[in-house]
Structure formats: C-alpha cells, structure tokens
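J.: Pasting the sequence and the predicted model now:
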Amino acid sequence: MNKTVEFRDWGLVDYQEAWDRQEDIFSKTLAIKQDNRTNNLTNPTPNYLIFTEHTHVYTLGKSGHEEYLLLDEKGLKEKGAKFYKINRGGDITYHGPGQIVGYPILDLDNFFTDIHLYLRTLEEAIILTLADYGIEAGRYEGYTGVWLDADNDKARKICAMGVRASRWVTMHGFAFNVNADLAYFRNIIPCGIDDKDVTSMERELGRKLDMAKVKGKLKNHIADLFHMELI
C-alpha cells in the first residue's frame, strides 16, 4: 500500500481546466492499475490531494436535474458564471472564489475500499476544521455533506460532496464554503434541496477567514484521518 499523497494547491482556476487536469491524473492512475492486473505487476499507484478555487460555475452531477438551475444562458452571462454537466454523483451545486474545492484523487486500495467510509471520512475532516474555529457541525441523516444545526429547522449546509470512483480510484470531491458569495446559491436549488439554507464560515463567524490557514488545518485533518504521508 502506498500512503504517500502529493498535495497540490492549484489556486484560482477555471472549472474546465481543473476538470481536464483531474481526468488526466485519474486516467493515468487507472492505466497503472490495469497494467498491474494485465501483466501481474505491483507498480505503486500515486495519490493526490488537490485544493483549488474556481471562477463562478454551476455543475450538475450525472443523476441531477437541470431544472434546478434557475438561470438561462443570458442569466448565466449576467452573473459571470458557467454551467457544466459532469460525471460525479450528486445534483447541482455552485463553485466560486472563497470556497475550498477539494479533489482527492486516491487509489482507495492504498487506504480502504469503502466509498461510504470515504465520504464519512472527508466529512469528518471538515467537521474537525470547523471545530478548530469554534463552529459545531455534523451530519444530516439522509444527506451527504456537512451541516450546522442538522437537528432542527435552522439546518444549513456548509460543505457539499459529490464523487466519482472507478476501480477504487476517486475523483471530484467536496466544496467547502469559507468566504464564498452565498448569493450565487439563490440561482439554483442546491443539491436538489429546496427547504434548507446554505452557509459559510464567514457568515457564521461574521468575518472573512484566512483561506491559507483554513486550507492548512483541513489538509492536516485529512492526512491524519486517512493516515496519509503528505508530500
């Protein structure tokens, strides 16, 4: 098992560029696994933890509902946003500046082969990061992601998740609202949930956060929970 994980911060990039980069890494990892299987080899597969921010964009998962996007082409242009149908799970969501988008491209054969546990572990890393800032968060039964006040009618989502996996190699991941402009969520029915609010760390704490510091804490929690050796 190779638990070494290369950490990359791509900064602010267009969604399509990041998707293309992900697909390239993902396909190369799958090719190593296929070559190992075909030729009875044991070449280690690489692992990556990628953080990025995106310019304004709405993405729709493969099982999503396009009608949950409440803007037409003119509206998207006015908002300076793009729209993509993509190959992850989940419904529609928003990405933009001030939001940590995490793309773990991991071969789970190096960690554990359980997608449910994988999602719960990513959620736990977000929950622990929020706790570092005095924000109590948790899970909402029946939903993925990380929520505040999930046990009452003030429930609000602070981190969305949607992943893809093939032969236990993962891509896509999570979108964690730190300083995100929440007004953009009004143009969609986020994740198909029309009766729950969306929030951010900035909204909860009443101040902007240092993105680099939040990324550092989150990165370390992910590494600890997965027993990774980050490089």
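T.: Alright, I've got the coordinates.

J.: When you work out contacts or count neighbours from here on, use the C-alpha atoms and nothing else.
T.: Noted.

J.: The residue nearest to the spatial centre of the chain in helix, strand or coil?
T.: Central residue of the chain (C-alpha atoms, centre = their mean): residue 174, 1.2 Å from the mean position. Secondary structure assignment for residue 174 (DSSP: H, G, I helix; E, B strand; the rest coil): strand.

J.: ok, it - contacts?
T.: The contact partners of residue 174, by C-alpha atoms under 8 Å, 6 or more residues apart in numbering, come to 101, 102, 103, 145, 159, 160, 161, 162, 163.

J.: Put this next to the first one:
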Amino acid sequence: MTPENAVPPLIRRLGRIDYTTTFERMRAFTDARDDDTPDEIWLLEHPPVFTQGQAGKPEHLLMPGDIPVVQSDRGGQVTYHGPGQLVVYFLIDLKRRGYGIRSLVTHIEQSMVALLADYGIRAYADPEAPGVYVDDAGGRRMKIGSLGLRVRHARTYHGLSLNVAMDLEPFSRINPCGYQGLRMTQLADLGGPASVEAAGEALLRHLLVHLGYDAVHTHD
C-alpha cells in the first residue's frame, strides 16, 4: 500500500439525522473534495423514510402511508430507513484506493458477512442481487443488509443499511429493493446485539480491515 492511498478515513458518528439533510451533505462533500481530501465514513440512523433509487420503479412502492418518500440518486430500487437500523455512508475516492465499484461492493458485503459470523449468524452475498442475506430454518431467504452507491468523478457516496433492532413493518409497504415478497430480518431477532451503536462499532472494525485502511481519524 502506498502512502497516498493509505491516508486514513475520517469517521463521523452522526446519530439520528434527517435523510434529505444527509443526502445534500454527501453530494456537497463529493463535489467539493479534491485529490487530497481524506475519505470519510459516516455512521448514523435516519427517521422513518422510504428512499427511491435512481432507476426506481413506482410500482414497487405499494402503500407508503404516512412515511415520506424521497427520490435519491443512489443505485437500486426502493428501500426503507428507520430508527434501529444502522446506516453507513462511504465517501471514498475509488481511483486513489485502486478500487472498481464492483470490488468496493464486494468488500462492503464481506464486512457485513464477517460481522454476522461474529454473532454465529451464517450470512451470504448474492452477486445478482447486492446485499446480505440469511436463510430461515426452511431455507427461505431473508435480507438483513442492503447496499446502494453512487459514483461521481470516481468518488462514491451513499452506502449500506443493516437492520439491527427496528420496526420491520414498513418493509411490507414496499417491494424491498424491487423484489416482491422478499422478507426482511434483523440482528436482534437472530441473536445479535440490539444496539445500533454496538453493531456500528463492530462493523466499522471489519470495514476498515476489508477496505485496507491502516488507521482512522475519528470525529463525532
């Protein structure tokens, strides 16, 4: 690893923050950064919101009710964010890191799979459907982690969401990630922690290893 691409990322723990505000901050950061700007990783939660991906189809939004729907510019279809779900956003210079988007996605998915293994949960990724999945006792797939990124000028924003201990009901109001009947699950229901903060810190350790960062600079 060269000194240039070994520059540690800045870690921001933002707590619970509005989706639109965060979205605007990510785009502004990406537009303003230059070749010397350190990467950043943001850990946070959102109040209840449905977000529609750039190519999202309206038929996958079934009955949003009182939960707002926000048009995003990430990849993928519609998903739900809410309290009790860990969200991690990746503001990464792909060229400097030497990654393509597919390799970055793989590293992120592997980090989530490794975290779940720490809690004795067997999880896996699917190259045809980005995200992380577990199977129930009958072998039926359930999704626990979702992923959607945007790349502008070889720099990423958006990221992952991992269900920790949340109300999963709003997922029934959509076809999650565009898949009709896809069931969702969460860490707390599978023997993992119910704390978003604890899950975030544990996942961060895996992310830093899988993404090849040697050190971090923390800013809460």
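T.: Everything's here; your move. Quantities reported herein were computed from a predicted structural model and do not represent experimental measurements.

J.: quick revisit: any figure for the gap between the residue nearest to the centre of structure 1 and residue 144 of structure 1?
T.: Distance check for residue 174 of structure 1 against residue 144 of structure 1: by C-alpha to C-alpha, to the nearest Å, it reads 10 Å.

J.: Residue 58 of structure 1 corresponds to which position in structure 2?
T.: Aligning on TM-score structural alignment places residue 58 of structure 1 opposite residue 50 in structure 2.

J.: ugh, wrong one, residue 6 of structure 1
T.: Going residue by residue (TM-score structural alignment), residue 6 of structure 1 aligns to residue 10.

J.: Alignment lookup: residue 205 of structure 2 to structure 1.
T.: In structure 1, residue 205 of structure 2 lands on residue 220 (TM-score structural alignment).

J.: does its match belong to a helix or a strand, and which?
T.: According to DSSP states H and E, residue 220 of structure 1 maps onto helix 211-226.

J.: I'd like to know which elements that helix is packed against.
T.: helix 115-132 (3 or more C-alpha pairs under 8 Å, 6 or more residues apart in numbering; DSSP states H and E).

J.: quick one: the helix it packs on aligns where in structure 2?
T.: Under TM-score structural alignment, helix 115-132 of structure 1 corresponds to residues 101-118 of structure 2.

J.: That stretch against structure 1, how far on average?
T.: Comparison of stretch 101-118 of structure 2 with structure 1 after fitting gives an average deviation of 0.6 Å (mean C-alpha distance after the TM-score superposition for structure 1).

J.: which residues are in contact with that stretch?
T.: Residues from elsewhere that reach stretch 101-118 of structure 2 (C-alpha under 8 Å, 6+ apart): 94, 122-125, 130-132, 145, 147, 192, 202-203, 206-207, 210-211.

J.: re earlier: out of the contacts of residue 174 of structure 1, list just those in strands.
T.: Using DSSP state E, the members of those that fall within strands are 101, 102, 103, 159, 160, 161, 162, 163.

J.: want to throw the residues you listed into CSV with neighbour count and distance to residue 180 of structure 1?
T.: Formatted as CSV, these follow (neighbours: other C-alpha atoms under 10 Å; distance: C-alpha to C-alpha, whole Å):
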residue, neighbour count, distance to residue 180 of structure 1
101, 23, 11
102, 23, 15
103, 22, 18
159, 24, 11
160, 24, 13
161, 24, 16
162, 22, 18
163, 19, 21
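
J.: Buried ones among the contacts of stretch 101-118 of structure 2?
T.: 94, 123-125, 130-132, 145, 147, 192, 202-203, 206-207, 210-211 (16 or more other C-alpha atoms under 10 Å).

J.: Which members of those are the farthest-apart pair?
T.: Using C-alpha to C-alpha, these reach their maximum pairwise distance at 94 and 192, which is 31.9 Å.

J.: What lies in contact with stretch 34-48 of structure 1?
T.: So stretch 34-48 of structure 1 is contacted by 1-8, 29, 32-33, 104-107 (C-alpha under 8 Å, 6+ apart).

J.: ok, of the residues you listed, which come out buried?
T.: Buried among those (16+ other C-alpha under 10 Å): 2-7, 29, 32-33, 104-107.
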